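> pasting a predicted model and its sequence here:
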Amino acid sequence: MPWVILDRDGVINHDSDAFIRSPQEWVPIPGSIEAMARLTRAGWRVAIATNQSGLARGLFNAETLAAIHDKLERTVAARGGRIDALAYCPHGPDDGCTCRKPAPGLYRELADRLGEPLQGVPVIGDSARDLEAAAAVGARPVLVRTGKGEGTLARAGLPPGTEVHADLAAAVAALLEEGEGA
């Protein structure tokens, strides 16, 4: 069964330099929820991997993060989609963990939970760290221009073969079109 890994902030929902600290601050990017539902309807499994250093920084707690993710899951389900797995890193940038992207720990965790290989799996993100983690495990890096995507694109050094799309809806349309041609 095909599957995809999505970053959260800047890909599914609007990002904030001040962090998404509450369910009220979690606002989907237009077209992203429907794109996730399209994947589900097409037989894809949808996984999310997100760095959430706001926990380590004391900006919100685990219960608030759970409420944000509950809102995300309910919003996707209301459009006919499903999130098959969600993994997050609660650590700060200097904690030295193996899960914070660009380390590939979150991707490995998702692959283990879903019983799926990582080789060639599309990983859709808006930052270099999302794409670097994808390349580290042989996944397929896909950059969206939303969130931090334009800035990421302006800097040199994307992993070889990185695909670039306007947003999650465009990336999903390309994946589904590619699948129809297979």
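It's in.
> going forward, measure contacts between C-alpha atoms and count neighbours the same way
Noted.
> need the helices for the chain, in chain order.
Counting by DSSP state H, the segments of the chain that form helices are 32-41, 62-78, 105-114, 128-136, 149-154, 168-181.
> closest to residue 88 out of those helices?
Distance to residue 88, taken as Cα to Cα, is lowest for helix 105-114 among the helices of the chain, at 6.8 Å.
> residues of that closest one that come out buried?
Buried residues in helix 105-114, counted by 16 or more other Cα atoms under 10 Å: 105-111.
> for the closest residue to residue 113 other than its chain neighbours, which residues are in contact?
If the residues on either side of it in the chain are set aside, residue 113 comes closest to residue 85, at 7.6 Å by Cα to Cα, 6 or more residues apart in numbering. By Cα atoms under 8 Å, 6 or more residues apart in numbering, the contact list for residue 85 reads 46-48, 110, 113-114.
> hold the first one in mind and look at this next one:
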Amino acid sequence: MNKAVFLDRDGVINECMTERVKHVNRPSDLFILPGVAEAISKLNSAGFLIIIVTNQGGVGLRFMKPETLVRIHERLLSILKKQDAHIHDIAACIHKPKEVCACRKPNPGMIMTMAEKYEIDLANSFMVGDMETDIAAGKAAGTKTIRIGPEDENADFSAPSLLEAIPYILNQTTALKER
């Protein structure tokens, strides 16, 4: 079985709701947060599959076309690849925020689909996000959870950034190997 780190996109990997960009609706709106490529590269070296799971209701609401979302993700992958950071896959829920579906976080559908596709051991994997819905999805899927941003009593761990969460992830992995 494989181990994975599931990453929310907006607020974990790239800027959103900042002075520079509110929502990422075009490839030119994509700005990678500091330390993200280094963090992903370290997780790659530790043998984790890196999978983005992101709610992108802007497609369902028609703020952007599905093809635009594909171009945004192509730009994201290109930027990270140039910094030796590899994303294995991206799952995006493009349904409207109020639409009932199994994939939109806090539901675990995207995580479960990727876990089946890549034979992922969810108990030894992590969901990293900046919203309560990310933590709820990770818990529902059976992963360990990390909240980026303010402390969250529902998350297993909280850190100011993805890079600052890496020691926790690697220490948890080492502890599991020693059991």
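That came in fine, so what should we check first? Worth saying up front: this structure is predicted, and the values here are computed from it rather than measured.
> let me see the TM-score of these two.
Superposed pair, TM-score by TM-score structural alignment, normalised by the length of the second structure: 0.89. Supporting alignment: 172 aligned residues with a Cα RMSD of 1.8 Å.
> of the contacts of residue 85 of the first structure, which stay in contact in the second structure?
Among those, the contacts conserved in the second structure (both residues aligned by TM-score structural alignment, their matches' Cα atoms under 8 Å) are 46-48.
> what distance do you get for whichever residue in the first structure pairs up with residue 97 of the second structure to residue 53 of the first structure?
Superposed on the first structure with TM-score structural alignment, residue 97 of the second structure falls opposite residue 93. Per Cα to Cα, to the nearest Å, residue 93 of the first structure is found 7 Å from residue 53 of the first structure.
> which of these two has more neighbours?
Each of residue 93 of the first structure and residue 53 has its neighbours counted (other Cα atoms under 10 Å); residue 53 has more, 19 against 14.
> tell me the counterpart of that one in the second structure.
So, by TM-score structural alignment, residue 53 of the first structure is matched to residue 57.
> that match against residue 98, yeah?
No: at 9.0 Å, residue 57 of the second structure does not count as touching residue 98 under the criterion of Cα atoms under 8 Å.
> biggest strand in the second structure, by residue count?
When the second structure is parsed with DSSP state E, its longest strand is strand 49-55.
> summarise which helices and strands it is packed against.
Packed against strand 49-55 of the second structure by the contact rule (3 or more Cα pairs under 8 Å, 6 or more residues apart in numbering; DSSP states H and E) you find strand 4-7, helix 36-45, strand 89-93, helix 109-118.
> which of the ones you listed sits closest to residue 146 of the second structure?
Nearest of these to residue 146 of the second structure, taken as Cα to Cα: strand 4-7 at 9.7 Å.
> ok, average deviation of the closest one from the first structure?
When the first structure is superposed, strand 4-7 of the second structure averages 0.7 Å from its matched positions, counting by mean Cα distance after the TM-score superposition for the first structure.
> list the buried residues for that strand?
Within strand 4-7 of the second structure, the residues scored as buried using 16+ other Cα under 10 Å are 4-7.
> ok, stretch 35-54 of the first structure next?
Applying 16+ other Cα under 10 Å to stretch 35-54 of the first structure flags 35-40, 44-54 as buried.
> what lies in contact with it?
Contacts of stretch 35-54 of the first structure with the rest of the structure, by Cα under 8 Å, 6+ apart, involve 1-9, 19, 21, 60, 76-77, 79-93, 100-101, 106-107, 110, 168-169, 172-173, 176.
> cool, stretch 68-83 of the second structure as well?
25-27, 30, 32, 37-38, 59, 86-87.
> in JSON lines, list the residues you listed along with neighbour count and distance to residue 72 of the second structure.
As requested, the contacts of stretch 68-83 of the second structure are exported to JSON lines (neighbours: other Cα atoms under 10 Å; distance: Cα to Cα, whole Å):
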{"residue": "25", "neighbour count": "18", "distance to residue 72 of the second structure": "8"}
{"residue": "26", "neighbour count": "14", "distance to residue 72 of the second structure": "6"}
{"residue": "27", "neighbour count": "16", "distance to residue 72 of the second structure": "4"}
{"residue": "30", "neighbour count": "22", "distance to residue 72 of the second structure": "7"}
{"residue": "32", "neighbour count": "19", "distance to residue 72 of the second structure": "12"}
{"residue": "37", "neighbour count": "22", "distance to residue 72 of the second structure": "17"}
{"residue": "38", "neighbour count": "17", "distance to residue 72 of the second structure": "20"}
{"residue": "59", "neighbour count": "19", "distance to residue 72 of the second structure": "12"}
{"residue": "86", "neighbour count": "21", "distance to residue 72 of the second structure": "16"}
{"residue": "87", "neighbour count": "18", "distance to residue 72 of the second structure": "14"}
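> quick check: the farthest pair among those?
Distance extremes for the contacts of stretch 68-83 of the second structure: the farthest pair is 38 and 59 at 29.7 Å, using Cα to Cα.
> how many residues are close by residue 65 of the second structure?
15.
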